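S.K.: Build me a model from this:
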Amino acid sequence: MTEQTPAVPLITGTTKLFGVIAHPSAHVRAPMVFNERFVAEQRDHLMIPIDATPASLVTVMDGLRAMENFGGLTITIPHKVPIAQMCDELGEAARVCGAVNAVRFGEDGRLYGDIFDGAGFVAGLALKGHDIAGKRVLMMGAGGAARAIAVALCQADVGEIAIANRTRDKAQNLVDAMVQGAGYTQAHVLDNMAEAALEAARDVDVIINTTSLGLHAGDALPVALGTVRPDTLIADIIMVPERTEWLALAEDKGLPTHYGRHMLDCQLELIGRFIGALD
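M.R.: Next up is the predicted model:
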């Protein structure tokens, strides 16, 4: 059997370009996802990988801004923070995070940026039928994804967010940024990640792991599940492995779970709309 050649967009003189910018760029997957969608929907679009070193980033961004047929970018390591600093206007989550994972070049010449990890996570919850308005949340971690998720949870009217992080100062910095930068007061810091988180887990509606715990076999659990209520939703943002040991344990206990892939799927849709690649 002859292997089928994957469909690629037809390039014309009117093709609108989009990109994913990284360094290195070999690991990026956005072009495959978006170009497949462009072909299926017969869009005159093309997404390309852009490998830009930190030293060349300003030059590359100036060049892209000058292109009349360039729409916008998805952004990954190591450019999320420096490109945020180049933006003329940032969305609320990006202001709190100090980072972006998508930008678009406006017709007015301005650069608009935002970060969609949190919006994608909340959209994924809604997609799977989880209403979080008014709910009490325990969030493990206070890194980049956690910052975006915390903002999105507040935007979705969550009742309370208890944040546990290995370094308390980092969690406090997130809470301060949410209060001072966006006026959100739902979040507070737990003083001790292990003991306080274990106690908080007894009476929350949702527990979210935003740490790297679970990426490798044998990792410690983000928080033990022995005392959680039987209706507590256990959510992870790790993509690989899809079913972390923590999620597997939760399912063995009969607890409801939510997988990281839903955040990614919904985030790509939101990014596509923001940069003008999708309707």
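S.K.: CA atoms for contacts and neighbours, from now on please.
M.R.: Noted.
S.K.: Contact partners for the most centrally placed residue in the chain?
M.R.: With distances taken as Cα atoms, centre = their mean, the residue of the chain nearest its centroid is residue 117 (1.6 Å). Going by Cα atoms under 8 Å, 6 or more residues apart in numbering, residue 117 touches 145, 148-149, 263-264, 267.
S.K.: again, only this time at 10 Å
M.R.: 93, 100-101, 123, 144-149, 152, 237, 263-264, 266-268, 270-271 (Cα atoms under 10 Å, 6 or more residues apart in numbering).
S.K.: Inside helices: which ones of those?
M.R.: Among the contacts of residue 117, DSSP state H puts 93, 123, 144-149, 152, 263-264, 266-268, 270-271 in helices.
S.K.: Residue 103: neighbouring residues, count only.
M.R.: Residue 103 sits with 25 neighbouring residues when counted by other Cα atoms under 10 Å.
S.K.: Pretty sure it sits in a strand.
M.R.: Yes - counting by DSSP: H, G, I helix; E, B strand; the rest coil, residue 103 is located in a strand.
S.K.: tell me the contacts of it?
M.R.: By Cα under 10 Å, 6+ apart, the contact set of residue 103 is 71-75, 83-84, 87, 89-90, 111-115, 271, 274-276.
S.K.: Who are the contact partners of the residue nearest to it when sequence neighbours are not counted?
M.R.: Nearest residue to residue 103, sequence neighbours excluded (Cα to Cα, 6 or more residues apart in numbering): residue 113, at 4.2 Å. Applying Cα under 10 Å, 6+ apart to residue 113 gives the contacts 72-74, 80, 83-95, 99-105, 274-275.
S.K.: one more to put side by side:
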Amino acid sequence: MTGGNPISGTTRLYVVLGDPVAQVQSPGLLNPLFARLGLDAVLVPVHARPRDFDQVFGGLRCVGNIDGIFVTVPHKVAARGLADRCSPMVDITGSANALRREADGSWYAENFDGVGFVAGLVGAGCDPAGLRVALVGAGGAGSAIAAALLAAGAARLSVCDPDTAKLAGLLERLDPHWPGRTTTSTAPDLDGADVVVNATPLGLRPEDPLPLQPRLLPPGAVVADIIMKPRETRLLREAAALGHRVHYGMHMLDGQVDSYRAFFGLP
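M.R.: The predicted structure follows:
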């Protein structure tokens, strides 16, 4: 059902691409929104493995009744390269998580992960302005969150990722806009951090290792995870047991809804 009506030949389509897709929460958030707005539209998950992503994306962009493509792990960097045009935020972060079809049939890419994460953080009572933040993961979502945290006034940002080339590329894109406020390392640098963020996929599966050691967290640090399912990852569970305030991944998606409405021209 879309907007209270059955799916039909007039239904407009939105898809979310990922590998895996069992964890995606956007259909449960946006399909009820379409219904409340009375829109004949539906968002469906599409499982696209990395080796097939270019082919899947290329096919979808040719489908005449698809108006939007959402992108989740691990395709956000690849999606940026396949867009016809990109926002300044996409150029800074090197990744995209939403694309819309323009009137001329081209595809325009934006990244709302960072602004959504910061909006969720502020909404939960943790404004990053003036704080020291440790970020684990320099992939598509991590890069967007890094830029948004700096734009929101974070005093210091340490980013860790085992991929040194990825770190160097991110630092090269961030420093012209926020010079001297970011450091990078291949292992988590938690020293003095007020907020610690896991922006890696570690925690999606029960057998995943921890992205960082909770026993090394600074006293009083807020611990955030961008994983939405499971809601309580092992990292958040162990951090909470040590007395840390935790911040759940769903806040990041909640913080993006208004941005999506404006981006796709929804009422």
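S.K.: Counterpart of the residue nearest to residue 103 of the first structure over in the second structure?
M.R.: Counting by TM-score structural alignment, residue 113 of the first structure corresponds to residue 109 in the second structure.
S.K.: Over to its match. Which of the three states is it?
M.R.: Using three-state DSSP, the structure places residue 109 of the second structure in strand.
S.K.: what's the answer for residue 83 of the first structure, then?
M.R.: Per three-state DSSP, the local secondary structure of residue 83 of the first structure is helix.
S.K.: Skip the chain neighbours and tell me the closest residue to it.
M.R.: residue 100 (7.0 Å).
S.K.: Quick one: map that neighbour onto the second structure.
M.R.: For residue 100 of the first structure, the aligned residue in the second structure is residue 96 (criterion: TM-score structural alignment).
S.K.: cool, residue 238 of the first structure as well?
M.R.: That one, residue 238 of the first structure, aligns with residue 227 by TM-score structural alignment.
S.K.: wait, what's in contact with its match?
M.R.: For residue 227 of the second structure, the contact set (Cα under 10 Å, 6+ apart) comprises 23-24, 198-204, 233, 248-250, 252.
S.K.: Just the strands from the stretch 51-200 of the first structure, written as ranges.
M.R.: 70-75, 89-90, 102-105, 111-114, 136-140, 160-164, 187-189 (DSSP state E, counting those that start in this stretch).
S.K.: okay if I get those strands as TSV plus distance to residue 228 of the first structure?
M.R.: As requested, the strands of the stretch 51-200 of the first structure are exported to TSV (distance: least, Cα to Cα, whole Å):
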stretch	distance to residue 228 of the first structure
strand 70-75	37
strand 89-90	38
strand 102-105	37
strand 111-114	35
strand 136-140	11
strand 160-164	15
strand 187-189	19
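S.K.: right, so of these, which gets closest to residue 255 of the first structure?
M.R.: strand 136-140 (15.4 Å; Cα to Cα).
S.K.: Now do the same contact list for residue 52 of the first structure.
M.R.: Contacts for residue 52 of the first structure (Cα under 10 Å, 6+ apart) come out as 21-25, 58-61, 78-79.
S.K.: List only buried entries from those residues.
M.R.: By neighbour count, with 16 or more other Cα atoms under 10 Å, these hold 21-23, 60-61, 79 as buried.
S.K.: excluding its backbone neighbours, what's nearest residue 240 of the first structure?
M.R.: Excluding the flanking residues, the one nearest residue 240 of the first structure by Cα to Cα, 6+ apart is residue 215, at 6.7 Å.
S.K.: doesn't residue 222 make contact with that neighbour?
M.R.: No - the criterion here is Cα atoms under 10 Å, and residue 215 of the first structure misses it with residue 222 at 11.2 Å.
S.K.: Comparing those two, which shows the higher neighbour count?
M.R.: Set residue 215 of the first structure next to residue 222 and count neighbours by other Cα under 10 Å: residue 222 wins out with 24 against 15.
S.K.: can you tell me which residue in the second structure aligns to that one?
M.R.: Here residue 222 of the first structure is matched to residue 212 in the second structure, going by TM-score structural alignment.
S.K.: Relative to residue 118 of the second structure, how far out is the nearest residue to that match once chain neighbours are set aside?
M.R.: Using Cα to Cα, 6+ apart and skipping the chain neighbours, the partner closest in space to residue 212 of the second structure is residue 188 (6.7 Å). For residue 188 of the second structure, the distance to residue 118 of the second structure equals 21 Å [Cα to Cα, to the nearest Å].
S.K.: Who has more neighbours out of the two?
M.R.: Neighbours per residue, other Cα under 10 Å: of residue 188 of the second structure and residue 118, the larger number sits with residue 118, 25 against 21.
S.K.: hmm, back to that, out of the contacts of residue 113 of the first structure, which are buried?
M.R.: In terms of neighbour count (16+ other Cα under 10 Å), the buried residues within the contacts of residue 113 of the first structure are 72-74, 80, 83-84, 87, 89-90, 92-95, 99-105, 274-275.
S.K.: ok so, going back, the match of residue 100 of the first structure reaches residue 77, doesn't it?
M.R.: Yes - counting by Cα under 10 Å, residue 96 of the second structure touches residue 77, with 6.4 Å between them.
S.K.: just the helices in the second structure please.
M.R.: Secondary structure of the second structure (DSSP H): helices at 26-36, 53-60, 76-82, 88-93, 113-123, 140-151, 164-174, 234-241, 250-254, 257-263.
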